[in-house]
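Q: what follows is a protein structure lacking sequence information:
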């Protein structure tokens, strides 16, 4: 049994569009979205321990270890493997290099959890399939299964229904407006549109990066003016919009050179970066 896995990518995602098409009786919103994997993300390192503890070795301000999705994911997976196999498994140290902002709509925490499930399934020789890991992932959060799915996808339901989509190769400029947007606050707003007409996968196959809109954006712009300011500035270069429930905003470009030209003009108060579209999750090789 190998004991370490280093430099495990946990890529961010962008919602190329995000429509709220209804609401279930239990209060969960029904969504349609196109999830795009990008080259920027967190980086995780894993090492098996000599005892049975699950430990996060890096400090994340405001996120206690016991509530961290990576720790919860590791504990959930370890229990599932031991119940299936009857084996006793060692614990693990998890180190997170955090590059993505929290509350940015980039799926950072969910991606970290998915990478944890994939990496530790490999280290512990758990033998769980992609589908089985996705079933565990949905217990941690609606976006976790997407990262385990491993390809860009048209996502429906509350995030559990996915169809693989081939998206154009693009470069993205992403602005961090400097605020964290609580997802629950956005979805609880009375002014949120919840009846956008459902679309089909064929409707956006030509140019998914400019299709539709983000229904959460209007609410986020009203509650968090820095989001509105970032979108207004970036819109001079193309179709700028917010990702997820915010706060990060993005615009796509055909070449890295175009993205670099925009980055040079970003006003000083904002943090901005570029990322390349990915076709598949970097850890897809670990899947069975």
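A: It's in. Model, not experiment: these values are computed from the prediction.
Q: make it CA atoms for all contacts and neighbour counts henceforth
A: Fine.
Q: same for the helix or strand where residue 82 lies, what does it pack against?
A: Here residue 82 sits within helix 69-85, counting by DSSP states H and E. Secondary-structure packing of helix 69-85 (3 or more Cα pairs under 8 Å, 6 or more residues apart in numbering; DSSP states H and E): strand 54-56, helix 108-123, helix 130-137.
Q: go with 6 Å
A: helix 108-123 (3 or more Cα pairs under 6 Å, 6 or more residues apart in numbering; DSSP states H and E).
Q: who touches the helix it packs on?
A: 10, 12, 69-70, 73, 143-144, 147-148 (Cα atoms under 6 Å, 6 or more residues apart in numbering).
Q: check these and tell me the two furthest apart.
A: Largest separation among these by Cα to Cα: 12 and 73, giving 17.8 Å.
Q: specify which residue of the two has the higher count of neighbours.
A: Neighbour tally, residue 12 and residue 73, criterion other Cα atoms under 10 Å: the higher count belongs to residue 12, 26 against 23.
Q: my guess is the more buried one contacts residue 39. True?
A: No: with contact defined as Cα atoms under 6 Å, residue 12 does not count as touching residue 39 (7.2 Å).
Q: does residue 184 sit in a helix, a strand or a coil?
A: Three-state call for residue 184 (DSSP: H, G, I helix; E, B strand; the rest coil): helix.
Q: ranges for the strands of the chain?
A: Under the criterion DSSP state E, the chain carries strands at the ranges 4-23, 29-48, 54-56, 92-97, 153-157, 161-164, 171-176, 241-242, 249-253, 271-276.
Q: who are the packing partners of the first one?
A: Where contact means 3+ Cα pairs under 6 Å, 6+ apart, strand 4-23 is packed against strand 29-48, helix 108-123.
Q: highest average neighbour count across these?
A: A comparison of those by mean neighbour count, using mean count of other Cα atoms under 10 Å, puts helix 108-123 on top with a mean of 25.
Q: now the angle from that helix to helix 69-85?
A: On the basis of axes from the mean of the first three to the mean of the last three Cα atoms, to 10 degrees, helix 108-123 is oriented at 30 degrees to helix 69-85.
Q: circling back to that earlier point, in a markdown table, list the helices and strands packed on strand 4-23 along with distance to residue 220.
A: Below are the helices and strands packed on strand 4-23 laid out as a markdown table (distance: least, Cα to Cα, whole Å):
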| stretch | distance to residue 220 |
| --- | --- |
| strand 29-48 | 17 |
| helix 108-123 | 19 |
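Q: tell me which of these sits nearest to residue 77.
A: helix 108-123 (6.6 Å).
Q: about what we covered before: report the angle between the helix holding residue 82 and helix 130-137.
A: 120 degrees.
Q: use this one as the comparison:
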């Protein structure tokens, strides 16, 4: 006897089967879907689900190892080119830096030379100031001598002790010009005057060599040795040389050279008058007298007492 419930189930199954048929759908057993169906070839297939779907096969990568290697090599070549450009840039930068350093060193050297020139100019300015002071003193002395000469001439007490005309401004200027010079005697004629004069100056006053301006032979060429005039930039240099001129006596080959100041015509006449007076006084029996210079002016003095005897001429 059938269970009423079984009949109901059959009816439900039939109803469901009809619904599936009407809907054109298929029903699959869940257990069969898990186990799969063994085909003749021995493989297992599953037909679960409404419709089987075909899956498209995967497309393999189209690039080959050769293409990949070529791409890598191209990238490496590009990187190598970039590295080379960087190295070239670094080399150019080093060259530019070296050039800048060299240029900076040149500017530094130029500034150093300018500093030396400025220091030399300052020294020259100081020397000029000292020379100007010395010249002012010399001019004052000359003016004083001119005034005394004028008084002597107007008083009629005797001849002027110096032949300088009181109103001769040209003589004053000539004195100033010649105060920069010295005269050298007894130097043989030749083409070596510059070296000989330099040797004499260095022996007497080494610093004076830097202030020497010119060297000139005086007069026409004759059988005798002409005088040499040496011009300096400052009368102070000349005074130092004349003060130390006796040191030439210690020179082994130039001790015979005579050194004196560059006298004007008036000074030469004055010195000649003094020499004549010296000979006259020595002829009359006066002894121990000679001519010496005091502040650039020659006078007859007693060698024992150094007493100054003024010239009568």
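A: That came in fine, so what should we check first? Here the structure is a predicted model, which is why all the values come from computation and not from measurement.
Q: what's the TM between chain one and chain two?
A: For this chain pair, the superposition-based TM-score is 0.22 by TM-score structural alignment, normalised by the length of structure 1; 110 aligned residues with a Cα RMSD of 6.7 Å.
Q: one step back: distance to residue 85 of structure 1 added to the strands of structure 1, as TSV?
A: TSV is the format used below for these (distance: least, Cα to Cα, whole Å):
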stretch	distance to residue 85 of structure 1
strand 4-23	22
strand 29-48	18
strand 54-56	19
strand 92-97	18
strand 153-157	32
strand 161-164	29
strand 171-176	44
strand 241-242	44
strand 249-253	45
strand 271-276	40
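Q: tell me which of those sits most buried.
A: Buried most deeply of the strands of structure 1, by mean count of other Cα under 10 Å, is strand 241-242, with a mean of 30.
Q: before we move on, back to that, between the contacts of helix 108-123 of structure 1, which is nearest residue 97 of structure 1?
A: Distances from residue 97 of structure 1 to these, taken by Cα to Cα, are shortest for residue 10, at 9.9 Å.
Q: the strand or helix carrying residue 182 of structure 2: what's the following helix or strand?
A: Residue 182 of structure 2 belongs to strand 181-185 when assigned by DSSP H and E. The helix or strand immediately downstream of strand 181-185 of structure 2 is helix 193-204, counting by DSSP H and E.
Q: in that following helix, what's buried?
A: 193, 197-198, 200-201, 203-204 (16 or more other Cα atoms under 10 Å).
Q: on the three-state scheme, residue 214 of structure 2 is what?
A: Secondary structure of residue 214 of structure 2, per three-state DSSP, is strand.
Q: please, which helix or strand holds the closest residue to it other than its chain neighbours?
A: Distances taken as Cα to Cα, 6 or more residues apart in numbering place residue 231 nearest to residue 214 of structure 2, at 5.3 Å, with adjacent residues excluded. Assigned by DSSP H and E, residue 231 of structure 2 belongs to strand 228-232.
Q: any idea of the angle that strand forms with helix 193-204?
A: 60 degrees.
Q: which SSE is immediately downstream of the helix or strand harbouring residue 280 of structure 2?
A: In the assignment (DSSP H and E), residue 280 of structure 2 maps to helix 265-283. The helix or strand immediately downstream of helix 265-283 of structure 2 is strand 289-294, counting by DSSP H and E.
Q: now do that following strand and helix 265-283, the angle between them.
A: Using the same axes, to 10 degrees: strand 289-294 of structure 2 against helix 265-283 is 150 degrees.
Q: what helices or strands is the strand holding residue 182 of structure 2 leaning on?
A: strand 228-232, strand 258-261.
Q: and residue 217 of structure 2, how far from residue 65 of structure 2?
A: 102 Å (Cα to Cα, to the nearest Å).
Q: out of these two, which sits in the more crowded spot?
A: Taking other Cα under 10 Å, residue 217 of structure 2 and residue 65 do not tie; residue 217 has more neighbours (16 against 8).
Q: please tell me I have it right and that one contacts residue 197.
A: No: at 11.6 Å, residue 217 of structure 2 does not count as touching residue 197 under the criterion of Cα under 6 Å.
Q: pull up the overlap in contacts between those two.
A: By Cα under 6 Å, 6+ apart, no residue touches both residue 217 of structure 2 and residue 197.
Q: follow-up on the earlier one: export the contacts of helix 108-123 of structure 1 to a markdown table and tack on distance to residue 121 of structure 1?
A: Output for the contacts of helix 108-123 of structure 1, formatted as a markdown table (distance: Cα to Cα, whole Å):
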| residue | distance to residue 121 of structure 1 |
| --- | --- |
| 10 | 15 |
| 12 | 21 |
| 69 | 16 |
| 70 | 13 |
| 73 | 11 |
| 143 | 19 |
| 144 | 15 |
| 147 | 15 |
| 148 | 12 |
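Q: now, which of the residues you listed sits nearest residue 20 of structure 1?
A: Using Cα to Cα, the contacts of helix 108-123 of structure 1 come closest to residue 20 of structure 1 at residue 143, 15.4 Å.
Q: if we can go back for a sec, for the strands of structure 1, which one sits closest to residue 188 of structure 1?
A: strand 29-48 (10.1 Å).
Q: angle of the closest one against strand 171-176?
A: 90 degrees.
Q: quick check: angle from strand 29-48 of structure 1 to strand 92-97?
A: Using the same axes, to 10 degrees: strand 29-48 of structure 1 against strand 92-97 is 110 degrees.
Q: who does strand 29-48 of structure 1 touch, helix- and strand-wise?
A: Checking 3+ Cα pairs under 6 Å, 6+ apart, strand 29-48 of structure 1 ends up next to strand 4-23, strand 92-97, strand 153-157, strand 271-276.
Q: tabulate the ones you listed in JSON lines, adding columns for distance to residue 45 of structure 1.
A: Below are those laid out as JSON lines (distance: least, Cα to Cα, whole Å):
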{"stretch": "strand 4-23", "distance to residue 45 of structure 1": "4"}
{"stretch": "strand 92-97", "distance to residue 45 of structure 1": "5"}
{"stretch": "strand 153-157", "distance to residue 45 of structure 1": "27"}
{"stretch": "strand 271-276", "distance to residue 45 of structure 1": "22"}
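Q: out of those, flag the one nearest residue 34 of structure 1.
A: Using Cα to Cα, these put strand 153-157 closest to residue 34 of structure 1, at 4.6 Å.
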